[in-house]
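Chemist: What follows is a predicted protein model with its sequence.
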Amino acid sequence: MSKWMRAADAVGQIFDGATIALAGSGGGLLEADAVLAKLEERFLATGHPRDLTIVHALGIGDGKGSGLGRLAHKGMVRRVIGGHWSWSPAMQQLAQDESIEAYSFPAGAISTLLREIGAGRPGLVTHVGLRTFVDPRIDGGKINARATEDLVELVELDGREYLRYKPFKVDFAIVRGSTSDEAGNVTLRREPADLDVYAAALAAHNSGGRVIVQVKARAQDDYVPARLVRIPGILVDALVEHGPQVQCAVAEYDPAISGEVQTPIDDGFYELPTGIRRIIATRAARELQAGQSANFGFGIPGGIPALLADQGRMGSFWGSVEQGIHNGAMLDGAMFGTARNADAILSSVDQFDFYSGGGVDVTFLGMGEMDRAGNINVSKLGATVVGPGGFIDITQGAKKIVFCGSFEAKGLVVEEHEGRVSIRSPGSVPKLVERVQHITFSAERARITGQEVLYVTERAVFRLEDAGVRLIEVAPGIDIERDVLARMAFRPLIDERLLVAAEGESA
């Protein structure tokens, strides 16, 4: 019996109350949007399926209604367990309005939990999430008041603390590939990443559920070379062919992004950051040493690889991102998590194992809020659920962490001229606060594990110490009292050299 069917027939099997695992990432990476569109169409026409539980590790959608946004209708979804929420403002709003039970876990914890579910093991036991908002001693990953069930518990093994992310049954997986043969053997050879498609499919199949795979086309000669199969046919129940499927947001198909060919590097190949982003990224890049394993996060840090290329430093380090990409010309913005001319493309599950086990020497990550203790919040800003993505997985495994963020938000205008920084217009929203709203990075745990931590802004650099956060550097042109200390909610420790310099200037 053929597994090929229309998208409408495939989603017609999904019942009320089902748990669905999705794979994908922002910018259209592995987004099975044609299938999700038919699922949305069915709900709007019939009111079913409803009360769904949606599980996803990385953000899925274009921010304008695709991907996860297809499911963001009141009544359609009961619970979401998400690693990153920003690609679906509509789902963020449902969480904010208490219309759904909203949970947010580290992306790597979700991906590897799906693997553990598929393997029939008793959930995921890991250090990832300890002393952050995911820890049950704090919030247990609950993002709003409607989320009340405890999905994470604290356990002790051999005298050490761990978190256990509890397993659950997965009824359906909706994933995407490039092509498939009649038996359901699916290849991702033309996709920019592998992500966690296999883990999601394994979790559904071995839970007794069903796996729906969207592909662009049927394989030529009805054959997928065995070495190129990423999802074997034994896991696949339904195949949906969607000819208009494009590779990603920036290309219908670019073989250099899918790692099939090498493309020439010429002028303009790397998009350099500008403005405040360039000031911060330039200072942060000084922390990278030759020969190190480095990770780069979304936002300001995403511009660092282009700066390093401009400085002739590409090839002097080994770079990677959580989507499983190693080296290459890493793309930025909506296409963060992909690269042209990558050296290797792994599954994100394997990549998160690398991060969790300590494979990164230094990571460069964004900074939403920072507080007196040195904690960082990037996962919930105001009432908006953002989620940590791979932030927690990476920070709790890296030997050194360099947080990169503007000193203030909303209205901040900064100029740099001949190496001197001037604040033309201050921001109206402070980011260095007395206490962060959400603990995405735990300074307490960093001290326990002995990590080196820096906080880089456009005007000042801070370092985490046992005694607290210390101001260690002020940019040329910046007044330490007026531009830094007076605009913080707390007074940090201050490097003696800065005090001497400030006294000399005042004299």
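Modeler: Yep, that arrived. Numbers count the residues shown, from 1 in each chain.

Chemist: C-alpha from now on. contacts and neighbour counts both.
Modeler: Will do.

Chemist: Which strand or helix spans residue 354?
Modeler: Residue 354 is part of helix 348-356 when elements are defined by DSSP states H and E.

Chemist: try residue 463
Modeler: strand 460-465.

Chemist: So which elements touch that strand?
Modeler: Packing partners of strand 460-465 (3 or more CA pairs under 8 Å, 6 or more residues apart in numbering; DSSP states H and E): strand 452-456, strand 468-474.

Chemist: For the stretch 101-250 of the chain, just list every one of the helices.
Modeler: Taking DSSP state H, counting those that start in this stretch to define them, one finds helices in the stretch 101-250 of the chain at 107-118, 197-206.

Chemist: what comes into contact with stretch 214-224?
Modeler: Contact with stretch 214-224 is made by 32, 34-35, 174-182, 185-187, 239-246, as judged by CA atoms under 8 Å, 6 or more residues apart in numbering.

Chemist: From the chain's centroid, how far away is that stretch?
Modeler: Here stretch 214-224 is found 30 Å from its chain centre; the criterion is CA atoms, centre = their mean, to the nearest Å.

Chemist: buried set for that stretch?
Modeler: Under the neighbour-count criterion of 16 or more other CA atoms under 10 Å, stretch 214-224 has 214, 215, 216, 217, 218, 219, 224 buried.

Chemist: Now do the contacts for residue 109.
Modeler: Neighbours of residue 109 in contact, by CA under 8 Å, 6+ apart: 124, 128, 165, 393.

Chemist: go again using 10 Å as the cut-off
Modeler: 57, 83, 115, 124-129, 164-165, 349, 352-353, 356, 389-390, 392-393 (CA atoms under 10 Å, 6 or more residues apart in numbering).

Chemist: Buried by neighbour count, from those: which ones?
Modeler: 57, 83, 115, 124-129, 164-165, 349, 352-353, 356, 389-390, 392-393.

Chemist: Below is an additional structure, to be compared with the one above:
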Amino acid sequence: MLPLPSQPVRPLRHWKTLPAEQAAALIGSGSTVAVSWLGDSLPGALQDAFRHQRTPRDLTVVYGTAQGHGRTHGLNLLAEEGLVRRVIGGQWHPVPGLHALAVANRIEAYSLPVGVINRLFRDIAAGVTGHLSRSGIGTFADPRHGGGRLNPATREDLVRVVHAAGQEALLFRTFPIDVALVGVGFLEGTAEMVMTRDAMTMARAARKSGGLVIAQINRVGTLRKLPIGQVAVADTLVDVLVTTDGHDRAGDVFATAPAPRTIGWPQRA
């Protein structure tokens, strides 16, 4: 557990601080939701809203990496048929709940290289219509080998083969991000917001798309110095801050938990 702040911090000024239930209500049906980090509070609130009110519905969930939460935590709380319509993921083994829906052909499911997904967020933030890469040629991401589609329910092509400078390349189509869900911490004594570089890029992609950035505190206490791989960002990058009681499960805490039982990969289309 990180130390609590030893001195007062300046007021939070550029975002709304909301409980998870109210933050979840801001996510509309049909939204494309990009996820860089997710505890239990926010997805739990989405799950409850869907079960009791049948809304939001038909979400598209996009993520590069997913930390190990176990079967009933984090992204797995979104594994409700009807709540999620499509998943575009870089890693599927940490999300057995969504994986099971893909195996059962109940959601559209894509598996794309993690690096490509992270660069897609960068290109969305830059306003580029597609990401051009030679990464994935001849693999499952190549449209001649399925284009990353994992089951028969997944029909739309997100990847095209093109020729650039006399060489074959893959063009991964970009898309608007309606909501970005990111984890944040704060530097002690300043309340300066800290997040990973990938989370910052994802948040900027949502900003470029005219979307919403919802941040959830993923650390207990404040940080004395900037952690490796994280950056300080402007307050204005976040619209809503979801606070927790300190008992919300954090992805990195449970990354060493035993791997879930294998339930079989869906067949790529």
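Modeler: Received the coordinates, thanks. Just so it is clear, the structure is predicted and the values come from calculations on it, not from any experiment.

Chemist: Can you pull the TM-score for these?
Modeler: Put the two chains on top of each other and the TM-score (TM-score structural alignment, normalised by the length of structure 2) is 0.82; 248 aligned residues with a CA RMSD of 3.0 Å.

Chemist: coming back round to it: so which elements touch the helix holding residue 354 of structure 1?
Modeler: Counting contacts by 3 or more CA pairs under 10 Å, 6 or more residues apart in numbering; DSSP states H and E, helix 348-356 of structure 1 packs against helix 107-118, helix 197-206, strand 325-326, helix 391-395.

Chemist: So which bit of structure 2 is the first one matched to?
Modeler: Read that as helix 107-118 of structure 1. Mapping helix 107-118 of structure 1 onto structure 2 (TM-score structural alignment) gives residues 114-125.

Chemist: again, but for the last one
Modeler: For helix 391-395 of structure 1, there is no aligned range in structure 2, judged by TM-score structural alignment.

Chemist: who are the neighbours of that helix, in terms of helices and strands?
Modeler: Applying 3+ CA pairs under 10 Å, 6+ apart, one finds that helix 391-395 of structure 1 contacts helix 107-118, strand 293-296, helix 348-356, strand 362-366, strand 400-404.

Chemist: May I see those arranged in TSV, with distance to residue 47 of structure 1 as well?
Modeler: Listed next are those as TSV, based on distance: least, CA to CA, whole Å:
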stretch	distance to residue 47 of structure 1
helix 107-118	28
strand 293-296	42
helix 348-356	34
strand 362-366	40
strand 400-404	45
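
Chemist: Of all the ones you listed, which one is nearest residue 325 of structure 1?
Modeler: With CA to CA as the criterion, residue 325 of structure 1 lies closest to helix 348-356 of those, at 8.4 Å.

Chemist: Residue range in structure 2 corresponding to that closest one, please.
Modeler: Going by TM-score structural alignment, helix 348-356 of structure 1 lines up with nothing in structure 2.

Chemist: next one: that helix to chain centre, how far?
Modeler: Its chain's C-alpha centre and that of helix 348-356 of structure 1 lie 13 Å apart, by CA atoms, centre = their mean.

Chemist: how close does the closest residue to residue 105 of structure 1 other than its chain neighbours sit to residue 20 of structure 1?
Modeler: The shortest distance from residue 105 of structure 1 to any non-neighbouring residue, by CA to CA, 6 or more residues apart in numbering, is to residue 83 (5.2 Å). From residue 83 of structure 1 across to residue 20 of structure 1, the span is 15 Å (CA to CA, to the nearest Å).

Chemist: Residue 59 of structure 1 now?
Modeler: For residue 59 of structure 1, the distance to residue 20 of structure 1 (CA to CA) stands at 15 Å.

Chemist: and these two? which has more neighbours close in?
Modeler: The neighbour count for residue 59 of structure 1 versus residue 20, taken as other CA atoms under 10 Å, is higher for residue 59 (29 against 23).

Chemist: in what helix or strand does that one lie?
Modeler: Following DSSP H and E, one finds residue 59 of structure 1 outside all helices and strands.

Chemist: how about it, what's its match in structure 2?
Modeler: In structure 2, residue 59 of structure 1 lands on residue 66 (TM-score structural alignment).

Chemist: before we move on, back to that, turn the helices and strands packed on helix 348-356 of structure 1 into CSV, including distance to residue 278 of structure 1.
Modeler: Shown next, in CSV, are these (distance: least, CA to CA, whole Å):
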stretch, distance to residue 278 of structure 1
helix 107-118, 28
helix 197-206, 35
strand 325-326, 23
helix 391-395, 21
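
Chemist: for these, which one sits closest to residue 430 of structure 1?
Modeler: For residue 430 of structure 1, the closest of these is helix 391-395, at 21.7 Å, according to CA to CA.

Chemist: gap between the closest one and the chain center?
Modeler: Its chain's average C-alpha position is 9 Å from that of helix 391-395 of structure 1, according to CA atoms, centre = their mean.

Chemist: do the same with stretch 104-111 of structure 2
Modeler: That offset, for stretch 104-111 of structure 2, works out to 17 Å (CA atoms, centre = their mean).

Chemist: repeat for stretch 75-84 of structure 2
Modeler: Remark: stretch 75-84 of structure 2 is offset 13 Å from the chain centroid, using CA atoms, centre = their mean.

Chemist: Onto which residues of structure 1 does that stretch map?
Modeler: Aligned by TM-score structural alignment, stretch 75-84 of structure 2 falls on residues 68-77 of structure 1.

Chemist: Lovely, talk soon.
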